[in-house]
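**Q** Predicted model and sequence below, questions to follow.
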Amino acid sequence: MGCQSAYAYQAMAQEVQYEPVAQIGGGAYGTVYKARDRESGQFVALKSVRVQTDQDGLPLSTVREVALLKRLEQFDHPNIVKLMDVCASPRTDQETKVTLVFEHVDQDLKTYLEKAPAPGLPAHTIRDLMKQLVNGLEFLHSHRVVHRDLKPENILVTSRGQVKLADFGLARMYSCHMALTPVVVTLWYRSPEVLLQSTYATPVDIWSTGCIFAEMFRRKPLFCGESEADQLGKIFEVIGLPSEEDWPADVTLKRHNFSPQKPLPFPDHVPEICSKGEDLLKKMLSFDPLRRISALNALHHDYMKEED
């Protein structure tokens, strides 16, 4: 049996091990299925992406991403979703289907917030969720992993209230998949440097976390733009138009395209947030990524230490 056909046969055998029982998500990054592992009987989540391959039929960037995910797995972090298996099967000479098998968690943060009875989550629950979210993020950042797509749908919450970050380290794999599919990705949690197509690093995740923090109080997103420019406009309505010195030099969208705005008090947009929470939110939603608080410093912020 040739190398490629042996590879395909092994992948088919792996895929047969998992029996899909329900579709639990979909969108730009492909479909997510709840499935049952025929060997153990436990439920898992299957995420498949189509990736382009090189001349030898290997999806190299995907191999690197999966190796990274597997390396992080050995730490068994409580706030990181577990990657349990990887199946790959060639579809064509130029394309391979990669299926990632994760532990299954029944709900994401979006669903959790929607299910919360009025008037919303208690202050101590928001603080607990934030501690866990930032703890998971600090773990990723300490291992030089940038999530790049943090949003409520990518944050899982177990029935016991345990937070687990999902879909981290997959951004490059997804960008390859997105070249093959019509894509609509939400802008609402994107940092200004990403919207401006400037250089970026770990602070992009802190911005997204700030947006999610505000949403836990509001139970609706803080910034709902319809395009990159519209999203930036919505952001500046709250944080004010940044100074010329803070505006990145390497971007096509210039500061003069936006009307002058003064910052508004955060409690106007995020009612019920306490003063320490407001201070943390401000530090997370700093326009300048270099001034944005780090995940490690956020963990030690006074808001996290407060008792209800």
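**A** Received it, and whenever you're ready, just let me know what you need.
**Q** CA only for contacts and neighbour counts going forward, please
**A** Will do.
**Q** The helix or strand hosting I206: what's the following helix or strand?
**A** Using DSSP states H and E, I206 falls within helix 203-218. Counting by DSSP H and E, the next helix or strand C-terminal to helix 203-218 is helix 228-239.
**Q** want to compare, so here's the second one:
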Amino acid sequence: MSSEDKYDTLEKIGHGSFGVIRKVRRKTDGFIMCRKEISYLRMSQKEREQLHAEFQILSHLRHPNIVAYYHREHLKISQDLHLYMEYCGNGDLGRVIKDLQHKGQRAQESFVWSIFSQLVMALYRCHYGVDPPEVGANVLGLTQGSASGSPKVPAGTMTILHRDLKPENVFLGEDNSVKLGDFGLSKMIKSHDFASTYVGTPFYMSPEICAAEKYTLKSDIWSLGCIMYELCAREPPFNAKTHFQLVQRIKEGKIAPLPDMYSPELYQVIKDCLRVNPDRRPDTAQLLGLPVVRLMRKEKEVVDLNKSLRAREESLKRKEKEVSERLAGLEREKTAAREELDASLRREWEVKARLEIDRLANAEMEQLQKRFEDEVRARVEAEVQRRRAVAFVPDEAAAAAAAAQPDEYGSSVAKSDYPRSSVGASGDEFPSTTDMTDCSLDSPDSSREAKRSTRTPFGRAQTMFAGTPMDVEMASPSPMAIASLSLSPRRNGTTKAPTTHAGNIFAAAAHGARKWDVHREPTLTDSDDEDVVPTGRC
């Protein structure tokens, strides 16, 4: 995974001949870091050696007042090297001094003592390879004890000489915490060994370096005194137009007094650090034993404790918030799961209910369909029986009447002379003696009352032609022959004898040609209001 995938570039905070310095943020947890982007192609062999030395030194240094080194990445394609280090958001001490010059202000003495005590602790870690001892109960330094002597360094411990102490290499973090950095010119030496080469800044060069002597731990103390003096006076303690004049002033070791706003204790400590004879300079262990330094350390511990408590409180709040969000998420998931389960059960219940309703409805429909079919079948059979009974009753009555009549009545008229229905298939379907002319005095029908006509006085006029179908009055239920109709005597005179035509009007219509060809004179009737209904026997 490339750097772009793991880090977000926020801003550019510096640059140099070796590359640029950027502020980046780690994507996984949002941690802010400083990234040095160094190009191998633009570095000389000496610069590469210094970079390698910085790798070695930073990997061995772990202290709250030293810039933390995290890791490095080598980009083979672009031949770049990325160093990820601790980010110091308040800049460096050189910027603070320039701001004071621009505003015409002085640094507060408490701020100066705080910077001084933290730098002493950082140098103690570099010079002795171990962390400074904890501040004891003797806060005011009433007894010297072991603090006045140099600490015992374990055999084989690597001692680090910074060799480039200056305000630009003193970084400030949150709450003005000091972070000593830029160990590119530092050198790791064995205990009690000395470096013979000076590679630092001339303004902070010690007298022994000017005399071409070896570089020792006390050389860093000289540079520390120069930094503190510049922080108070806003200018270096030794300044000149030429390098030769600068060396001469450094060898003399004379400095101007500090402004009156600073205490004599502070001025004396700075003078002790700027002694020409390195043996008379205090080491970091002695400086840590100063009452003010011990007090500053205690105050710093309290500040760090409060900071740690705040960080822990914020961490607990974040965890509490995360737990609350997780609980809320679980509650939402629980509610969603419950709703989904309820919806699933409801859908399942609805499906089962619909299936049960459909089953019951289908069963009821089958029962109703069966009952309907049975009812229809029963009604059809009853209707068939009724119609069959109605159809065969006239034949039985006619047969009974024929059997009751004497033989001579049946022989008086030829059987072929009775009209038959052209629709029926045999003579048994209708009575054979339906003509009014066949009636006699001995007929049993004489006792029956003659049927009165339903015609009203304002009825339709009779036609002039006899036998017109419009004058036919049909008997019910079976059709009657035209010859059996009883016509008015005023129209026709006497009743005509039965014809040999078929016994209904439809058969007569079939023989219309022969019937209507007969020439007959029209006879006027006296009245067409009503027909004469005979009251006697035929």
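**A** Everything's here; your move. Everything quoted here is computed from the prediction, not taken from an experiment.
**Q** circling back: give me the range in the second structure that the helix holding I206 of the first structure lines up against.
**A** Aligning helix 203-218 of the first structure against the second structure (TM-score structural alignment) gives residues 218-233.
**Q** Superpose on the first structure and give me the mean offset of that stretch.
**A** Superposing on the first structure and averaging over aligned pairs (mean Cα distance after the TM-score superposition for the first structure), stretch 218-233 of the second structure comes out at 1.0 Å.
**Q** Other residues contacting that stretch?
**A** Here stretch 218-233 of the second structure makes contact (Cα atoms under 8 Å, 6 or more residues apart in numbering) with 97, 106-107, 112, 116, 119, 161-163, 165-167, 204-206, 208, 235-237, 258-259, 270-271, 273-275, 278-279, 281-284.
**Q** just stretch 178-190 of the second structure next, same as before
**A** Residues outside stretch 178-190 of the second structure that contact it (Cα under 8 Å, 6+ apart): 50-51, 53-54, 57-58, 64-67, 88, 115, 118-119, 122, 156-164, 169-173, 195, 199-200.
**Q** 6 Å instead, please
**A** With contacts defined as Cα atoms under 6 Å, 6 or more residues apart in numbering, stretch 178-190 of the second structure is touched by 50-51, 54, 65-67, 158-163, 169-172.
**Q** Quick one: map F506 of the second structure onto the first structure.
**A** Matched by TM-score structural alignment, F506 of the second structure corresponds to no residue in the first structure.
**Q** which element is F506 of the second structure on?
**A** Element membership for F506 of the second structure, per DSSP H and E: helix 505-510.
**Q** Quick check: next helix or strand after that helix?
**A** Using DSSP H and E, the helix or strand that follows helix 505-510 of the second structure in sequence is helix 512-516.
**Q** buried ones in that following helix?
**A** Judged by neighbour count using 16 or more other Cα atoms under 10 Å, helix 512-516 of the second structure contains no buried positions.
**Q** Do a quick rundown of the strands in the stretch 151-300 of the first structure.
**A** 155-157, 163-165 (DSSP state E, counting those that start in this stretch).
**Q** C3 of the first structure and H300 of the first structure: what is the separation?
**A** Remark: distance between C3 of the first structure and H300 of the first structure (Cα to Cα, to the nearest Å) = 52 Å.
**Q** With A88 of the first structure instead?
**A** Relative to H300 of the first structure, and taking Cα to Cα, A88 of the first structure is found at 41 Å.
**Q** before we move on, what about G120 of the first structure?
**A** For G120 of the first structure, the distance to H300 of the first structure (Cα to Cα) stands at 26 Å.
**Q** out of those two, which sits in the busier spot?
**A** Neighbour count, other Cα atoms under 10 Å: between G120 of the first structure and H300, G120 has more, with 15 against 11.
**Q** Alignment lookup: G41 of the first structure to the second structure.
**A** With TM-score structural alignment as the criterion, G41 of the first structure lines up with G30 in the second structure.
**Q** How about T99 of the first structure, nearest residue that isn't a chain neighbour?
**A** In space, and not counting its chain neighbours, T99 of the first structure is closest to S48: 4.1 Å by Cα to Cα, 6 or more residues apart in numbering.
**Q** Oh, that last question was meant for E252 of the second structure, not what I typed.
**A** Of all residues not flanking E252 of the second structure in the chain, V276 sits nearest, at 7.4 Å (Cα to Cα, 6+ apart).
**Q** any idea what the one you found aligns with in the first structure?
**A** Match for V276 of the second structure (TM-score structural alignment): F287.
**Q** How about G289 of the second structure?
**A** In the first structure, G289 of the second structure lands on H300 (TM-score structural alignment).
**Q** how much space is there between its match and S208 of the first structure?
**A** Counting by Cα to Cα - H300 of the first structure and S208 of the first structure are separated by 19 Å.
**Q** and if you look at K110 of the first structure?
**A** K110 of the first structure sits 14 Å away from S208 of the first structure, taking Cα to Cα as the criterion.
**Q** What is the neighbour count of the residue nearest to D80 of the second structure when sequence neighbours are not counted?
**A** The spatial neighbour of D80 of the second structure that comes closest, neighbours along the chain excluded (Cα to Cα, 6+ apart), is S39 at 4.5 Å. For S39 of the second structure, the number of neighbouring residues by other Cα under 10 Å comes to 17.
**Q** State the distance from S39 of the second structure to Q79 of the second structure.
**A** For S39 of the second structure, the distance to Q79 of the second structure (Cα to Cα) stands at 6 Å.
**Q** Correct me if wrong: A68 of the second structure contacts Y87.
**A** No. Look at A68 of the second structure against Y87 with Cα atoms under 6 Å: they stay out of range, at 8.6 Å.
**Q** how about the helices in the stretch 151-300 of the second structure?
**A** 207-210, 217-233, 243-252, 264-273, 284-288, 291-404 (DSSP state H, counting those that start in this stretch).
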